[in-house]
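In: Got a predicted model here, sequence first, then my questions.
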Amino acid sequence: DLHGLLLDAVQQAGVALKLNRTLNRFTQNLEAVTVQSGDDPPVEGEVLVGADGLWSPVRQWLLGDGPPRATGHVAYRALLPQAELPEALRSSQVTAWLGPKLHVVQYPVCGGKSLNVVGIVEGRTGGDLDNWDQGTDGAGLHAALAGSCAPLQDLVRAIPAWRLWALCDRPPMQGTYQHALGRVALLGDAAHPMRPYLAQGAGMAIEDAAELGRLLAQAQDPAFDVPTLLGRYALNRWQRNARVQARAIRNGQIFHASGMVRLGRDASMKLLGERLLDLPWLYGGP
């Protein structure tokens, strides 16, 4: 649904969208950035935005800081029509199930027609790190959930097929250079991949895009040059993204806690309820 909205916006703006192209390399100087894609002629422009995800080649050419790190966490994901579930398992709410070294979240999508279920487990391998679309029967998730409550076990057993995704991330951002250098900017997971425990990976990418668009709109004014505008973009974004990355890691530790931390978490949830989840610095800002 979101991709459809974005595609409509691109087409209405008259943008030339070229799909299934592999970027081979780029070069930049003070005046322009040039990209080479496959056998196509080189393309020269004023700015290159690397919004090419966790395994971003643009990031490696720009920063050369190596691959993302494996977290040791894997996600089991399933999306199915609610009509295929027993009525007792259908839901219009967001529900999170927390347990030692794991959690499961379920929520409706597509106007409530489908249910998305994600189980994240620590300490298990998930095949190729860069392949997020591997099929599995969910046996690893079933084993991890042994002894959990009946409603959760019923939900997991009702799902016939899962996709398996080994989670990777990078440490929280350290400075503006990880967002932009010269005429090249990084956006979303290419700049700040984060663990899904705050559910903000796409949110931060959208915020990046809004800020980048706002600043690049000023590029038509000869008083502003592109590298300066990209520098402002990086300055305005990196600290917020670093904070979200760090909080996502902390949330995972809280979600998956055991022992005294787990008891403290449960007592806080019982006392404070939904107020515990409210983060005004994240949800309440402009």
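Out: Looks like it came in fine.

In: Could you use CA atoms for every contact and neighbour count after this?
Out: Will do.

In: right, and residue 73 touches residue 164 too?
Out: No. In this structure, residue 73 is not within contact of residue 164 by Cα atoms under 8 Å, at 10.8 Å.

In: These two: which is more packed in?
Out: residue 164 (26 against 19; other Cα atoms under 10 Å).

In: Report the secondary structure state of that one.
Out: Following DSSP: H, G, I helix; E, B strand; the rest coil, residue 164 is assigned to strand.

In: swap in the one 3 residues further on?
Out: Per three-state DSSP, the local secondary structure of residue 167 is strand.

In: burial count for it?
Out: Neighbours of residue 167 under the rule other Cα under 10 Å: 24.

In: what number of residues lie near the nearest residue to residue 208 once chain neighbours are set aside?
Out: Excluding its sequence neighbours, the residue lying closest to residue 208 (Cα to Cα, 6 or more residues apart in numbering) is residue 187, at 6.1 Å. Residue 187: 26 surrounding residues under other Cα under 10 Å.

In: Isn't residue 187 up against residue 49?
Out: Yes. Because the distance of 6.9 Å satisfies Cα under 8 Å, residue 187 is recorded as touching residue 49.

In: now the residue nearest to residue 208: how far from residue 92?
Out: Separation of residue 187 from residue 92 (Cα to Cα, to the nearest Å): 32 Å.

In: Kindly report the same for residue 225.
Out: Residue 225 is 49 Å from residue 92, by Cα to Cα.

In: let's bring in a second one:
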Amino acid sequence: MANIIIAGGGIGGLAAALGIAGHGHRVTVLERRNDFTELGAGIQLGPNAFHALDLLGVGAQVRSRAVYIDELRFMDGTTGERVASMPLTGEYRARFGNPYAVVQRSDVYEPLLEGCRAHPLIRLRGTSPVVSYENGGRGPDRVSAVLASGERITGDALIGADGIRSAVRRRLVRDGEPRVSGHTIYRSVIPMELVPEELRWNTVTLWAGPKWHFVHYPIGGGAFLNLAATRDDAAREAVVGKPAARAHVLDEFPELGDTARRLLELGRDWKAWVLCDRDPVDVWTDGRVALLGDAAHPMLQYAAQGACQALEDAVVIADALDCAAEDFVQRLEKYGAERRERTARTQLVAREMGRQLYHPAGEEARARNAMLSGLTAGEMYDKVAWLHGEKLR
């Protein structure tokens, strides 16, 4: 039985803890905040996420909280034209073996947290921000997480699951601050009772326009509508959860068609983020230290795969560490090699989706509409098969 340290108590960190403890190792999760909570609104879960959640033992709990939508719908945001839709029911579920759903982030986080709290091999420690690490702490086969207080927590391996501004990554990769995308996203969650009945669609709907797009879908068992409107505004500085005036948000999307405009106008208590990501990197490990989730491969939201890929990471790293501690270095290198190509492709695809699919104008937008409208459901499934159809075991 080895002792594993995980920096970061988000979705990826807790998922890794649950998976690793399931293989018989002790795990200490170090979270910078006092409480183990998950911020944020809605996220999308593809079949690959449910496959990972099942392997971690919390698939049923997440399923009970999820909203199973009927289709992904792509609309021309200026004309209101329905361009294309990908059905997500019978044939889709049969092909990929799991549903596609939307949830609040807490609907994934809380089952993972409950599982960790109930597991005798997992210790959750708040107010413990990791600022660096030291290989060889208290022996050549050990590693120490260095806390902001100066305290050192020593174990047989350290997993950096501490997000896009990961201190573990800063020490391991040394690639500076995240890349600012130049896109600002405005988010709001409103009670579904405020939405006119004719607009209560059981879909993830995306309205695409020139240098902007607008997405909405139900969450909270259908009790709320998640709104997310993104503007390519060349923002240069990272912003996290800054309150935004309703009038400002509406002014940012003047070209929005009538139906989409009605939905945008329902938003209240808007908050703004400037989206950031990083370039893919080849090196995820340093001896007994490895990166996971946003610390390893932060990506833009446009492929709806950030949480999904972190959950996949958790399963793969847990399986890799199903061994004696003396084999950890080799096994962690194997984990990085197994995950690098897939996550790098997802990062780059997410960037390209913003540029090629969501934000074109004029002739480029018309060409996009023609391409998408010409695809059959089967052809759409073929295009996402590499992403949604991943089976980890």
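Out: Done, it's in. Treat the numbers as computed from the prediction; the structure is a model and nothing was measured.

In: helices and strands around the helix of greatest length in structure 2, which ones?
Out: Once structure 2 is assigned using DSSP state H, the helix that runs over the most residues is helix 328-352. Helices and strands touching helix 328-352 of structure 2, by 3 or more Cα pairs under 8 Å, 6 or more residues apart in numbering; DSSP states H and E, are strand 285-286, strand 289-291, helix 306-320.

In: so that helix corresponds to what in structure 1?
Out: Matched against structure 1 by TM-score structural alignment, helix 328-352 of structure 2 falls on residues 226-250.

In: For that stretch, which outside residues touch it?
Out: Stretch 226-250 of structure 1 is contacted by residues 46-47, 171-185, 192-198, 200, 204, 208, 211-212, 215-216, 218-219 when judged by Cα atoms under 8 Å, 6 or more residues apart in numbering.

In: Give me the buried subset of the residues you listed.
Out: 46-47, 172-173, 176-185, 192-198, 200, 204, 208, 211-212, 215-216, 219 (16 or more other Cα atoms under 10 Å).

In: before we move on, the earlier item: could you point out which of the helices and strands packed on helix 328-352 of structure 2 sits nearest residue 245 of structure 2?
Out: In terms of Cα to Cα, the element of these nearest to residue 245 of structure 2 is helix 306-320, at 27.6 Å.

In: In structure 1, what stretch matches the helix or strand residue 19 of structure 2 falls within?
Out: If you go by DSSP states H and E, residue 19 of structure 2 is part of helix 11-21. Per TM-score structural alignment, helix 11-21 of structure 2 has no counterpart in structure 1.

In: could you check the angle helix 306-320 makes with that helix?
Out: Between helix 11-21 of structure 2 and helix 306-320, the angle comes out at 20 degrees (axes from the mean of the first three to the mean of the last three Cα atoms, to 10 degrees).

In: what's next to helix 11-21 of structure 2, contact-wise?
Out: Outside of helix 11-21 of structure 2, the residues within contact range by Cα under 8 Å, 6+ apart are 6-7, 26-29, 38, 56, 108-109, 112-113, 115-116, 119, 121-122, 161-162, 292-293, 307, 310-311, 313-315, 317-319, 321-322.

In: go on, stretch 309-317 of structure 2?
Out: Residues from elsewhere that reach stretch 309-317 of structure 2 (Cα under 8 Å, 6+ apart): 11-13, 15-17, 19-20, 48-49, 52-53, 55-56, 292-294, 332, 335, 339, 343, 392.

In: where does the residue mapped onto residue 221 of structure 2 from structure 1 land in three-state SS?
Out: Mapped onto structure 1 by TM-score structural alignment, residue 221 of structure 2 lines up with residue 111. Counting by three-state DSSP, the backbone at residue 111 of structure 1 sits in helix.

In: for residue 293 of structure 2, what are its contacts?
Out: Neighbouring residues of residue 293 of structure 2 by Cα under 8 Å, 6+ apart: 12, 161, 163, 306-307, 309-311, 313.

In: Tell me which of these persist in structure 1.
Out: Checking the contacts of residue 293 of structure 2 against structure 1 (both residues aligned by TM-score structural alignment, their matches' Cα atoms under 8 Å), the contacts still present are 161, 163, 306-307, 309-311, 313.

In: Can you get me the start-to-end distance on stretch 342-362 of structure 2?
Out: Using Cα to Cα, one end of stretch 342-362 of structure 2 lies 33 Å from the other.
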